[in-house]
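Peer 1: Sequence plus predicted model, see below.
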Amino acid sequence: MGKIQVLSEQIANRIAAGEVVERPASIVKELVENSLDAKASAITVSILDGGIREIRVTDNGEGIAEEDMPLTILKHATSKIYKLQDLDRIYSMGFRGEALASIAAVSMLSIKSRVRESEAGTELCAKGGKIEHIRQAGLPEGTSVIVENLFYNTPARLKFLKKPGSEAAAISDIVSRLILARPDISLRYTANGKSIYHSPGSGELLDAICAVNGQQMRSQLIPVDYQINQIHVSGYIGAPDFTYKTQKNGSLFINQRYIRSDVIQTAILRAYGERLLRGSFPFYTLHLNMDLSDVDVNVHPNKLTVHFSDENAVEYAVINAVSDALAKQHSPIVSQFQSSERNVSYEQLKMAEELPKPEEVPNLEFDSNFPVQEKPSSEEDWRMPSDSELEEGIEEILRLTAEQQNKGPFEINAPSEISVAAPPKDFSLALEHADQKHTENQPDGWFFYFASSGVLRRYTSVARQ
């Protein structure tokens, strides 16, 4: 007799359940996401003993029709995708048709639901993945799922669960992410009868953040709102002096789905740069909205890992979004510069990154006739350069920069003054490369920003014909 045998359905179901049902928190996540897919506007989550004894999720969503109830705990039965192409543009939170089947396989499960059009609801009870009964019942519109005695039939899995307090903390964490994912949903969470979270469902992300972290957060956060091509980044980040010792206080969402991404997390830290002390990490709650076809959520059953079609573009979008928000807080002038450069291509951003770093630029021999301000002997001797001196200096910088970039000869346009809320009083000069598209045939050029005596001027260069 051969050694290879086909596993029984019961064993296969329990093995498969391990991919979806890792612990009580993963059950809460799956059930709340089902409620969101059912277009619920109010969801209640309650647990007993860390969710090991009981998990109850109730919503006011569309409900489950009586004829669909037997299919709810069958593997790969779903109402969310119908054809292979649907996997390329997944709009729902769930789509595998595995959650309820996996939960039912390792618990005592009860599903109570009524659709709006029906006068009576339907109740299903299952134990270890087998349906015990389905019957009609008087129920309110919506769905209530009760999971009891988790892992009662898999002692090895039960043994490796943590203490109820630790499991409850994990549930609190995932519920907080779900609140931040959907600030438009009223979500109430209780543990052992004690209220933990209550998000009002106002639709304002800041209200959701405060529902999770407390009202004191309002004075610590910086808004983020940045659009670059097809990627929109929005949310809130913490001020540079408002930090934590761990990275657990950051939340990322792609198209309202909570995810984890080392790429985005690293991009955020790069944007903060030296503003953060070593060993400190910022608070952030960021939503990225992009075309569904540009992100693949069908990577792992837990749906926390995603793949991007253009990872570099996402990274640049996040870096610029966070940098822009930080600049707006500390320098309204810099933010004005950046706001005019939002709709640029990834190629332009990459080109800017490839410009030579200061330490890579060779020493340049300046013309001895070039006017240079001598080092002042005292503060009284120091003076701001005149406009003519400034223009001569900028022209020389322009010439040298063009040589480094193998560009043709350039000339500088007359400066235009820029009105800002609070221009700097100290001397400052910024040089940026950009695509000039203000006139039809204007080629690549350079922006120069010069601020002095409370006046900000912008210089632009064009190629000499």
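Peer 2: Received it, and whenever you're ready, just let me know what you need.

Peer 1: only C-alpha atoms for contact and neighbour calcs from this point on.
Peer 2: Will do.

Peer 1: Please give the centre-to-centre distance between the helix or strand residue 165 falls within and its chain.
Peer 2: Residue 165 is part of helix 164-181, with elements assigned from DSSP states H and E. Here the centre of helix 164-181 is set off from its chain's centre by 18 Å, with CA atoms, centre = their mean, to the nearest Å.

Peer 1: list the buried ones in it?
Peer 2: Buried residues in helix 164-181, counted by 16 or more other CA atoms under 10 Å: 164, 167-168, 170-172, 174-181.

Peer 1: possible to save the residues you listed as JSON lines with distance to residue 260?
Peer 2: Below are those laid out as JSON lines (distance: CA to CA, whole Å):
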{"residue": "164", "distance to residue 260": "25"}
{"residue": "167", "distance to residue 260": "20"}
{"residue": "168", "distance to residue 260": "21"}
{"residue": "170", "distance to residue 260": "16"}
{"residue": "171", "distance to residue 260": "17"}
{"residue": "172", "distance to residue 260": "17"}
{"residue": "174", "distance to residue 260": "12"}
{"residue": "175", "distance to residue 260": "15"}
{"residue": "176", "distance to residue 260": "15"}
{"residue": "177", "distance to residue 260": "11"}
{"residue": "178", "distance to residue 260": "13"}
{"residue": "179", "distance to residue 260": "16"}
{"residue": "180", "distance to residue 260": "14"}
{"residue": "181", "distance to residue 260": "13"}
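
Peer 1: also this one, for the comparison:
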Amino acid sequence: MGKIQKLPESLIHLIAAGEVIERPASVLKELVENSLDAGATQIAIDIWGAGRSRIRVSDNGVGMSKEDARLALERHATSKLRSFEDLQTLASFGFRGEALPSIAAVSHLELTTREPQAKQGLRLKVAGGKIISTTAVGVPPGTTLDVQDLFFNTPARAKFMKRDATERSHILRTVQELALAHPRVSFEISVDGKAAMHLTQAADLRTRIRDLWDVSITDTLVPLEFSQGPASVHGFINKIPAHQPTKSYQHLFVNDRPVHQRVLTHAIYEAYHEWLPVGRHPVFMLFLKVDPSVVDVNVHPAKREVRFANDLMLYDLLFHHIRKDLQAGQDVPVMKHKAPSPRAGEGWDGGYQQPLMPPPASVLPHPEGGRSVSVVADAPPAIKKLDATVRILGQYRKVYVLAEQGDDLLLIDQHAAAERVLYEKLLDQSRTEGAKRQPLLTPYVWDLPPDRLEIVRDAQPALEKLGFVLDAFGGNSLVLKECPAVFPQLKQAKRFLDVFIESLEAESYDPQENAAHEAVARAACRAAIKANDALAGPEMQHLLKELAACQRPMTCPHGRPTHIRLPLSELHHRFRRS
């Protein structure tokens, strides 16, 4: 027998499923897109166990006949393609005939359907891709797909699933995208038996956006609409001052299909770059319509990536039209800097500083009666105790603190040092009961999209250990009532919160495991004193005192040195003094 053998059909199905079905949100996307292709105007979604246990999608679409229902479970059986020419003018969401068979191959699936003209419906039960029963049932017109025990026969894939909160967040993000693309379709979503989202049929995109997001976001949006050559664009972008700390409010669609398209996203960022501070992100919900013949949606089975015949032309169109609209409505001065390429997790950088309750003495700069700090840079020795031999010389380029001890010159990176101090204080608080908190004079209302709210709720116990007190405030909002005493300003606390949650979201850290050290480290980096922050003498004195008290003062949490020492003998050697 030869070494090369044909794979069995069951294994082929499992391999195909690995490409199409990455996580529960992938299943939901495929099922809802099938409903939309069937002309549904009402879609009900029920999720149990973050989609691992069960995903059920019901619609009022055209339903299927007995023959079509059986064929829908076979690979490469589709109603949307007949020839190669059809692929060039494709307008439907599904077309490969792979999604439903792939889902059926890795789950226990139940398909119930009825055409409007049929007297009875049909129910098919499938396990591991094989139909095990067919039953006539009395059901309303439409289709219900019930997917249970996802990845029951592919344990390796199941192991790569993230925490329940992360998977639920991806599911809610997927629903948002589909709901934005189809405002005239109603969506009813429940999670573990509790209503999670109710979206009635909306007259237009603006109404749907208002249904999904808080007024603090929707009132800062302006419409964008243009048509030129083979392309047209409509949707909304943010007013210049209304940039956000995260990318949560960014949605891009090509022919109503939610996509990730780097070229177009880069065009949007470049259009904003003169008004976009470092670490901030634009808000956009944009729909690009192009002739299907100039866009390739067949790049990947998941259909999240698309390619254009002339992406540079589309880049220029989007860039110039957005920039023109922003300049026409400009009501704030142009920033002095150019924003770098977008980078996730830069944090809140609001232009105001709301005072908290007066910080306790322990977090205010306070010189110790002329005493100063001894800093040693050569590992392994730790920073010495405070004594009277170190003298602050000043701040260099608003980046480094200069000091002297005896015959040695000390250079301290103010950001790295502050980052180490903040990181250790927060972790110490998370390990002990009764974290030092301070109440806000005016509680801060934190508006979040549904997918991000899921992550925050899951992280609330960890946040409370760190000193953040958050309560529900209705809809998709939380209210921040107290924050850790280590933050002298609300701006810093908000920046930390945002980056901490974004770190959990992006990396799927477990927020209950030692308060997710890496997430705390990233957030401390964003919330700490920055380069270009001017420091007064007492502030520099206090920073060095706090650094001296750290357990690991030699480096920041990411491994950069906090300070270096230059002995006088080394300086003499450099200058060739005897």
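Peer 2: Yes, it's here. Remember, predicted model here, so these are calculated numbers, not experimental data.

Peer 1: What value does the TM-score take for this pair?
Peer 2: The TM-score (TM-score structural alignment, normalised by the length of structure 1) is 0.69; 331 aligned residues with a CA RMSD of 1.3 Å.

Peer 1: rewinding a little: the helix holding residue 165 of structure 1 vs structure 2, mean deviation?
Peer 2: Its matched residues in structure 2 lie on average 0.9 Å from helix 164-181 of structure 1 after superposition (mean CA distance after the TM-score superposition for structure 1).

Peer 1: Where in structure 2 does that helix fall?
Peer 2: Residues 164-181 of structure 2 are matched to helix 164-181 of structure 1 when aligned by TM-score structural alignment.

Peer 1: Likewise for stretch 289-302 of structure 1?
Peer 2: Going by TM-score structural alignment: stretch 289-302 of structure 1 matches residues 289-302.

Peer 1: Which stretch of structure 1 is stretch 507-519 of structure 2 matched to in the alignment?
Peer 2: Using TM-score structural alignment, stretch 507-519 of structure 2 pairs with nothing in structure 1.

Peer 1: rewinding a little: what are the contacting residues of the match of stretch 289-302 of structure 1?
Peer 2: 19-21, 26, 88-91, 96, 230-233, 254-256, 303, 305-310 (CA atoms under 8 Å, 6 or more residues apart in numbering).

Peer 1: quick one, strands of the stretch 201-350 of structure 2?
Peer 2: Using DSSP state E, counting those that start in this stretch, the strands of the stretch 201-350 of structure 2 run over 221-228, 231-238, 250-254, 257-258, 284-290, 295-296, 307-308.

Peer 1: closest to residue 119 of structure 2 out of those?
Peer 2: strand 257-258 (34.6 Å; CA to CA).

Peer 1: Need the residues that contact that closest one.
Peer 2: So strand 257-258 of structure 2 is contacted by 93, 177, 178, 181, 251, 252, 304 (CA under 8 Å, 6+ apart).

Peer 1: Helices of the stretch 401-550 of structure 2, start to end?
Peer 2: 414-431, 450-466, 490-507, 517-527, 537-548 (DSSP state H, counting those that start in this stretch).

Peer 1: Single out the most deeply packed of the ones you listed.
Peer 2: helix 517-527 (a mean of 24; mean count of other CA atoms under 10 Å).

Peer 1: got the angle between that one and helix 414-431?
Peer 2: 140 degrees (axes from the mean of the first three to the mean of the last three CA atoms, to 10 degrees).

Peer 1: now helix 517-527 of structure 2, how far from the centre of its chain.
Peer 2: That offset, for helix 517-527 of structure 2, works out to 16 Å (CA atoms, centre = their mean).

Peer 1: Counterpart of residue 45 of structure 2 over in structure 1?
Peer 2: By TM-score structural alignment, residue 45 of structure 2 lines up with residue 45.

Peer 1: Which of the helices or strands spans that match?
Peer 2: Going by DSSP H and E, residue 45 of structure 1 is in strand 42-48.
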